[in-house]
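*Asks:* here is a sequence with its predicted model. Questions after.
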Amino acid sequence: MKQLLILMGLMLLLPLNVQAQRVKDVATIQGVRSNQLVGYGLVVGLPGTGEQSPFTEQSFRAMLSNFGIALPSNVKPKIKNVAAVAVHAELPPFIKPGQTIDITVSSIGEAGSLRGGTLLQTFLKGVDGNVYAIAQGSLVVSGFGAEGADGSRIVSNTPTVGRIANGAIVERSVPSGLMTNDYLTLNLNYPDFGTAKNLAETINRRLGADPSKGYVIATPIDAASVRVSAPRDVGQRVGFLATLQDFEFTPEEAPARVVINSRTGTIVIGKEVRLLPAAITHGGLTVTIAENQTVSQPNAFAQGETQTTTQSIVDVNLDDTRMFKFEPGVTLDQLVRAVNEVGAAPGDLMAILEALREAGALQGQLIII
């Protein structure tokens, strides 16, 4: 009930009108994006928390052979301080060779912990198979684990995952097509035809275009994209983008939507959600049955036998159910207030919302995650 009251209070604090927002807050530039990198490597220096697996042994032999050391085939190295790991990172747009990026290191075998380990030189590749960065360094692991001789174990956080700040040096940059065309494209974070139209009109008005005379700078392509003519000169385009991203305009209001997180019981209700005429009742009948075993003992001179009897206690509890009726156009904050008055929990409101959707009385999308 407390959670419902909090959510209802947050809804009442929402502004009645959509506020103006900057272009950079609601749209991204097509072609300006990150790229995922991944690699396979070895972490050494572990205090006995490594692993002894076939692929770890194979990787260890390959590493030694790169240094000119060849182990006999019948020799099995003891490498409890070595772990095979996967290394991944995000390559930001426009980053140049020589700059550094953060990396995440995760164990892919049976290593107990990566705490205290050092990642050896690892090549990070993109989806095209090319090497874009080289990673190496000492890991920072937030989790820890301890195990007793009897098999008991305690683990806090995740000791098999670590990070290295600035742990990879970029060796290759990703070419961008941002400067090769006479135009650029703005992609809305939340597609909406009205928002795309408003964005194009704002850009044309602020840059002095006159669509009535055939002079257009920005053109909406669809609900998600707006094409903008831009100068070809690199220096001018950078300044043009810096100015364009600071333009403020008013997006269209979001569609009527109710989002329910079934795992946490959190319910978020948009202010445009309305209810069709509906009558709602919510409650339950609880029946509790308890059985008590009693012993019947005859007196000393009676010729009877001791008997065991069962005494059943039946308790029926009928919740205080109330029916409330809503007229057309009632908002969901009024529904929340009504549910709070009858003492329902967040789970009860979820059930009511699902029932309203099935009955066709909910004007808006109901999304359950």
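*Replies:* Structure received. Model, not experiment: these values are computed from the prediction.
*Asks:* can we go C-alpha only for contacts and neighbour counts from here?
*Replies:* Will do.
*Asks:* and for P220, nearest residue in space, chain neighbours not counted?
*Replies:* For P220, ignoring the flanking residues on the chain, the nearest one in space by CA to CA, 6 or more residues apart in numbering is V226 at 4.2 Å.
*Asks:* what degree of burial does that neighbour show, as a neighbour count?
*Replies:* With neighbours defined by other CA atoms under 10 Å, the count for V226 comes to 22.
*Asks:* give the next helix or strand downstream of the helix or strand containing L120.
*Replies:* If you go by DSSP states H and E, L120 is part of strand 118-125. Once strand 118-125 ends, the next helix or strand along the chain (criterion: DSSP H and E) is strand 131-138.
*Asks:* elements contacting that next one?
*Replies:* Contacts of strand 131-138 with other secondary structure elements, assessed using 3 or more CA pairs under 8 Å, 6 or more residues apart in numbering; DSSP states H and E, are made with strand 118-125, strand 161-170.
*Asks:* what sits up against the helix or strand following the longest one?
*Replies:* So that's strand 161-170. Past strand 161-170, further along toward the C-terminus, the next helix or strand under DSSP H and E is strand 183-188. Counting contacts by CA atoms under 8 Å, 6 or more residues apart in numbering, the residues outside strand 183-188 that touch it are 26-30, 178, 196, 224-231.
*Asks:* go with 10 Å
*Replies:* By CA atoms under 10 Å, 6 or more residues apart in numbering, the residues outside strand 183-188 that reach it are 23-31, 177-178, 195-196, 199-200, 217-232, 237, 241, 245.
*Asks:* for that strand, which residues meet the burial criterion?
*Replies:* Residues of strand 183-188 classed as buried by neighbour count (16 or more other CA atoms under 10 Å): 183-188.
*Asks:* tell me which two of these sit farthest apart.
*Replies:* The two members of the buried residues of strand 183-188 with the most space between them (CA to CA) are Y183 and L188, at 16.4 Å.
*Asks:* wait, is the residue nearest to P220 part of a helix?
*Replies:* No - counting by DSSP: H, G, I helix; E, B strand; the rest coil, one finds V226 to be strand, located in no helix.
*Asks:* the structure to be compared is supplied as follows:
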Amino acid sequence: MLRVILLLLSGLAALGSAPALALSRVKDLASVEGVRPNQLVGYGIVVGLNGTGDTLNNSPFTKQSLQAMLERLGINTRGATMRTANLAAVVVTASLPPFAVQGTRIDVTVSSLGDAKSLQGGTLLVTPLLGADGEVYALAQGSLAIAGFQAEGDAAKITRGVPTNGRIANGAMIEREVEFKLNQQRFLRLSLRNPDFTTSKRIASAINDFMGADTAEPTDPSTVTLQVPPRYHGNMVRLLTEVEQLRVEPDQTARVVIDERSGIIVMGRDVRISTVAVAQGNLTVTITEQPQVSQPAPLSNGETVVVPRTALKVDTGDKNKLALVKEGVTLRELVDGLNALGIGPRDLISILQAIKAAGALQADINVM
């Protein structure tokens, strides 16, 4: 009986110490090929600016656009001198969501193209938004909302944010749909956001276990091909809803990401290190200037002068000893061991690169 109790306690301790699996939904790991947004772009004019628009002499495209617009409205301005500063040429961008139907409204972003100072208070005139195929998919128009502002006087100027960029909520109406007959598909392709052989195999296995048949197959690290079962023909929404909720433990390559500009270091959980000895020392030179005033003797013809006094201190960092990092340590132990050396992020970056150069870091290093 005592032996059985000890075995049960050891089993519970092993379960308690086992790491929890980080399961993720297939919906968060992959996307369905063909179900994606499309980028739209257009060229337009913003009017109603309070003298903060483009300078027509410096922005000839703005002048040409103004003349063309007035001619379409029946006003001839060819050869006339125009000095208005209340309009600006802009580029309008938007994202067309998948399965968007005619009449649906989407947000647009408006960015100045010329030398306008601010788009505050402007109104975008009707602007066609084109896709990559050159077809018009939406029309944009409306009043801009600007997050930044600019104020200036005779001798000072202040600018917060970007006053030459703004948004129009629900500012474009979709006029053309992107045809994609999802219900008529017999094969679906799931595209992994982070390509990996192990993750694609696990997704395919989870789908096959749920369907009860070999309907999914990983074709490459970033694609899983799914054959639609007969019972789901004509009802792809039900199939995708059930597949997206399946949970899989994603795998990843051991990687260390370093941003040298900000000193940020990100390490994955699978980062391992071989036995290596690390020592870190800095040469610090401290220079202190303490000038002193020298007074002449009483009743003398001397002058009061400032005598420079410089104190130099050199610290070679010899107190930092050689530290041993054991083989097969976990990420937590690796971070604790490196922090125990009393070094900052900048020096830690150099140490990780040196360990990698020595062949002791079992991970890829990506420097941003």
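*Replies:* Yep, it's here. Everything numeric here is computed off the predicted structure, so don't read it as measured data.
*Asks:* the aligned partner of the residue nearest to P220 of structure 1 in structure 2: what's it in contact with?
*Replies:* Alignment note (TM-score structural alignment): V226 of structure 1 maps to V224 of structure 2. Shown here is V224 of structure 2, whose contacts under the criterion CA under 10 Å, 6+ apart are 30, 32, 188-192, 199-201, 203-204, 216-218.
*Asks:* nearest to G44 of structure 2 among those residues?
*Replies:* The closest of the contacts of V224 of structure 2, once distances to G44 of structure 2 are taken by CA to CA, is V32, at 34.0 Å.
*Asks:* the closest one -> structure 1?
*Replies:* V32 of structure 2 maps onto I29 in structure 1, with residues paired by TM-score structural alignment.
*Asks:* which residue, other than its chain neighbours, is closest to its match?
*Replies:* The shortest distance from I29 of structure 1 to any non-neighbouring residue, by CA to CA, 6+ apart, is to L186 (4.8 Å).
*Asks:* the one you found -> structure 2?
*Replies:* Under the alignment defined by TM-score structural alignment, L186 of structure 1 is paired with L190 of structure 2.
*Asks:* and what of E90 of structure 1?
*Replies:* In structure 2, the position corresponding to E90 of structure 1 is occupied by S95, as judged by TM-score structural alignment.
*Asks:* what about that match, how many residues close to it?
*Replies:* Counted with other CA under 10 Å, the burial measure for S95 of structure 2 works out to 16 neighbours.
*Asks:* what is the three-state secondary structure of it?
*Replies:* With three-state DSSP as the basis, S95 of structure 2 sits in strand.
*Asks:* relative to T294 of structure 1, how far out is the residue lying farthest from the centre of structure 1?
*Replies:* The outermost residue of structure 1 relative to its centre, with distances by CA atoms, centre = their mean, is F301 at 78.5 Å. The gap separating F301 of structure 1 from T294 of structure 1 is 21 Å, by CA to CA, to the nearest Å.
*Asks:* tell me the contacts of the closest residue to T294 of structure 1 other than its chain neighbours?
*Replies:* Across the structure, with CA to CA, 6+ apart as the measure, the residue nearest T294 of structure 1 apart from its sequence neighbours is T309 (5.3 Å). Contacts were defined as CA under 10 Å, 6+ apart; by that measure T309 of structure 1 touches 292-296.
*Asks:* how about JSON lines for those, with distance to N17 of structure 1 added?
*Replies:* As requested, the contacts of T309 of structure 1 are arranged in JSON lines below (distance: CA to CA, whole Å):
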{"residue": "N292", "distance to N17 of structure 1": "64"}
{"residue": "Q293", "distance to N17 of structure 1": "67"}
{"residue": "T294", "distance to N17 of structure 1": "70"}
{"residue": "V295", "distance to N17 of structure 1": "74"}
{"residue": "S296", "distance to N17 of structure 1": "77"}
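*Asks:* just these: which are in helices?
*Replies:* Judged by DSSP state H, the contacts of T309 of structure 1 include no members of helices.
*Asks:* let's see which of the residues you listed end up in strands.
*Replies:* 292-296 (DSSP state E).
*Asks:* which stretches of structure 1 form helices?
*Replies:* Counting by DSSP H, structure 1 has helices at residues 2-12, 23-26, 54-66, 193-206, 234-244, 332-341, 346-358.
*Asks:* packing partners of the fourth one?
*Replies:* Contacts of helix 193-206 of structure 1 with other secondary structure elements, assessed using 3 or more CA pairs under 10 Å, 6 or more residues apart in numbering; DSSP states H and E, are made with helix 23-26, strand 183-188, strand 218-220, strand 225-229, strand 248-249.
*Asks:* superpose on structure 2 and give me the mean offset of the shortest one.
*Replies:* If you overlay the two and look at strand 248-249 of structure 1, the average distance to its match in structure 2 is 2.6 Å (mean CA distance after the TM-score superposition for structure 1).
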